[in-house]
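1. starting from these lines, generate the structure:
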Amino acid sequence: MRIVSQEWKLSLTILVLALLSCTPFSSAVSRKTNKNINTNVFMSPKIELSPGSVSNKLYFDVDFPRGHISLKSFNAELVDDAGNSIPLSQTYLHHWIFLRYHQPKNVTHNSQSGITFVRNSGFCQENVFGQYFGLGSETRGTNTYIPDPYGIEVGNPSEIPKGYVEKWMFNIHAIDTRGVEDKLGCIECKCDLYNVTKDEDGVALSPNYKGGLQCCPDNSKCKMLKGFLGKKRSIYLKYTVMWMTWESFIVPAKIYIIDATDVLKISHNSKGKSLEHDCKIEYEVEPCSKSNVNGSDCVDVKRSSFPMQKGGYFIYGVGHMHVGSIGTTLYGKDGKVICSSIPIYGNRSEAGNEKGYVVGMSTCYPQLGSIKIHDGETLTLEAKYNNTIRHSGVMGLFYFLVAEKLPHHHL
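-> Modelled structure (predicted):
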């Protein structure tokens, strides 16, 4: 039974949907960090990976703080059986994403029956990039804390339909790169390395599709070095949530996730003009001319512009990019820079500082009330990659928070 559209599945990179209905989710830690803020640490079900293999599954009804709350930060990483951080050079975390949904009460655990997704405020079509939280290899080195007095409001009883409950689900896309022939090619999901020529419906992929999400589905395997032997290992997604009970003084912040591949279409109907977004999710970075390979011209630039129909005060921003990225910038009216997010590359071997990998993204925390996006203001997102070599399946996303009002004492 299909519960989501083709585009929605691609945005989650779920080519084969598999649920683990018998594995319980358990909280490892629950403590108060100060008078108001709680910190909860959770562990996913066990994920088993052999060298070169891929895990890409959806997990429904996962452990998450309940009630009417304000989310303050969300962090995650891959760990082993002993709780030790796993380096990206061994298991690459392509992405993890958390999604919010409503479901009728008294349904069985992990059931898909009656699900209604509650997406963020972003622009992409249908439920593409509708998640509330999510990062990739940059997870450990990216700040996600939402400054006071702002918070992301969830669990408001007035917003949950009668007879329904609010739940959370997540997707983890992890690739075991131990012993693979080409690490960069495997983490970019090059089709030839995975020996994939058809999509999940059995339709032949375009010869122009060199790599990306469709070429490393769940249970696929990347090409290995001849003679390499390695044992299966167990990994877990460890995720840490900071939250507090919702109070009247908290100012709600809306989540926007935008895509540099978004193509905006304007259509006219009986109700007037309407805007249709077409986010492509990923794209191919073609290599530059050999004559420029050592010059400064080997930069691929992807841009997309769109109006922000309902504005507000910009309070936080961060990009999501892959290996080869240079940075992403969000511009406002007349080319005003709202935020630039730059990748941080590792230079050693330990988890969190793996050489050659994107291990963090810089974030923007402007002074309270200093950046306002006006109703109808056109925003432009620009993503840059170094293209001395080809990069497949890259992303140019930008995640930001907007508050429609300032705290009372600033009005």
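2. switch to C-alpha atoms for all contacts and neighbour counts from now on
-> Fine.
3. Ser11 should be in a strand, yeah?
-> No. Counting by DSSP: H, G, I helix; E, B strand; the rest coil, Ser11 falls outside a strand, being helix.
4. name the element the closest residue to Val241 other than its chain neighbours belongs to?
-> The shortest distance from Val241 to any residue other than its chain neighbours is 4.7 Å, reached at Phe74 (Cα to Cα, 6 or more residues apart in numbering). Taking DSSP states H and E as the definition, one finds Phe74 inside strand 69-79.
5. before we go on, could you also do this sequence so I can check it against the first one:
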Amino acid sequence: MRILVIGRGGREHAIIWALSKSPKAEKIYCAPGNGGIAELAECVPIQENQFEEISQFACDNSIDLVVVGPEDPLADGIVDFLEAKQIPVYGPRSNAAIIEGSKVFTKNLMKKYGIPTAAYESFERYEDALAYVRQMGAPIVIKADGLAAGKGVVVAQTLEEAEKALKDIMLDKIFGESNVVVEEFLQGQEMSLLSFVDGNVVRPMVPSQDHKPVFDNDKGPNTGGMGTYSPVPHIPQSIVDEAIRTIVKPTAEAMVKEGRPFRGVLYAGLMLTAQGPKTIEFNARFGDPETQVILPRLETDLLDIFLATINGRLEEMDIQWSDQAAVCVVLASPGYPGNYPKGLQIDGLRDVKDAIVFHAGTSAKDGQIVTNGGRVLGVVGLGSGIAEARAQAYAGADVIQFEGKHNRTDIANKALV
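-> Have a look, this model is predicted:
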């Protein structure tokens, strides 16, 4: 089969890495790809939002399946566009991708169907939101309504932080979206639970845990994710099963009832509170960097899962997972998640022996791999347990060098306590 993957990050590199293991994968393309993806797939200079060009490329190159990685083209309707042209595509249509594209929609959906989540109010006017925040006090959570590349959430520990977040989002429009959701602050362990979904059919993946803040001990501003690990040994399977039963399956069923059947990867970001699992957010695609630790544990052919989903046969799939642990350490550019330089030479990539390196923000220039994003690389170690996997990931991360490189040093520590 000839496959076209849409995207340019570490998630897409991991997807392509998994697809390349399938005996059915004859040729893989990626639009636009990155410096590392180019070693496994032919990268083509088409941007994620160029639907007409993607469609034309798929037709001209006899593409059998398009796989969409990022959230923006999903929300903008790339699946609808390609399906209208009879091009097989994996991912949710835009009316289902709204579960990530609008936090107001998703909170209202959960309220309607009794799906556990934080108490909230949504606001269109800055003055109303400000008055509510001052009434409720801190800590409190401020969320931009629309897509914000994983950075549209501020967990404000003080009233000053909350007021600044409201100003940034609603007045300064730093995400181009002025509406907000204001939520109660939940305490507990976080967990990412991704599932392959086709309407009412839900096939959960192995759980993982992300590290959002940029610095050790969860300090500093939120990022797209500074590292992940899977499994999450300190969270019992009974809690995972409860989350599937009370959150993931009811949400998939609710989307069907709303006339928005979800087909693709449904990502549930969860908080495990004293009252049980509650929903922080939903995403309409593979997480980044969760994908980098989940797919290395997948023993079933990923291409078979994609094909079963779009052919309505996901219920027949017996999906198998490895008992191995996986830990991903993200190497970031200097200044990230703020402004950062590009074009810094990366050394040591060929010297990494016992880890997988997924490229996130890289490009090839004059025969060298250079930085081209905030999160540059994800270094993944595998092992019989978290400790071994963690050691492999950090050993690999230490070998790679570029000017101003920074990473958290405490990824997966919570699993070792």
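6. what's the TM-score here?
-> Overall, the chain-to-chain superposition scores 0.24 on the TM-score scale (TM-score structural alignment, normalised by the length of structure 1); 176 aligned residues with a Cα RMSD of 7.7 Å.
7. what is the neighbour count of the residue nearest to Val241 of structure 1?
-> The number of residues packed around Phe74 of structure 1, counting by other Cα atoms under 10 Å, is 23.
8. re earlier: following element in sequence after the strand holding Phe74 of structure 1, please.
-> Reading on from strand 69-79 of structure 1 to the C-terminus, the next helix or strand found by DSSP H and E is strand 91-104.
9. from the contact counts, what lies against that next one?
-> Counting contacts by 3 or more Cα pairs under 8 Å, 6 or more residues apart in numbering; DSSP states H and E, strand 91-104 of structure 1 packs against strand 116-118, strand 133-135, strand 164-176.
10. other residues contacting the second one?
-> Residues external to strand 133-135 of structure 1 that are found in contact with it (Cα atoms under 8 Å, 6 or more residues apart in numbering): 74, 95-99, 320.
11. one more pass at 10 Å, please.
-> Surrounding strand 133-135 of structure 1, the residues in contact under the criterion Cα atoms under 10 Å, 6 or more residues apart in numbering are 73-77, 93-100, 120, 142, 144, 170-172, 255, 257, 319-321, 360-361, 399.
12. surely Lys278 of structure 2 meets Ala243?
-> Yes. Distance between Lys278 of structure 2 and Ala243: 7.9 Å, which falls inside the contact criterion (Cα atoms under 10 Å).
13. who touches both of the two?
-> Taking Cα under 10 Å, 6+ apart as the contact definition, Lys278 of structure 2 and Ala243 share the neighbouring residues 116, 268, 270-272.
14. just the buried ones from these, in ChimeraX syntax?
-> Restricted to buried positions by 16 or more other Cα atoms under 10 Å, the ChimeraX selection for these reads:
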select :116,268,270,271,272
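15. out of the shared contacts of Lys278 and Ala243 of structure 2, list just those in strands.
-> Within the shared contacts of Lys278 and Ala243 of structure 2, membership in strands is found for 268, 270-272, as judged by DSSP state E.
16. for Tyr337 of structure 1, grab the count of nearby residues.
-> I think there's a mix-up here, since residue 337 of structure 1 is Val and not Tyr. Val337 of structure 1 has 14 neighbours, counted by other Cα under 10 Å.
17. ignore what I typed, I meant Glu83 of structure 2.
-> Neighbour count for Glu83 of structure 2, taken as other Cα under 10 Å: 14.
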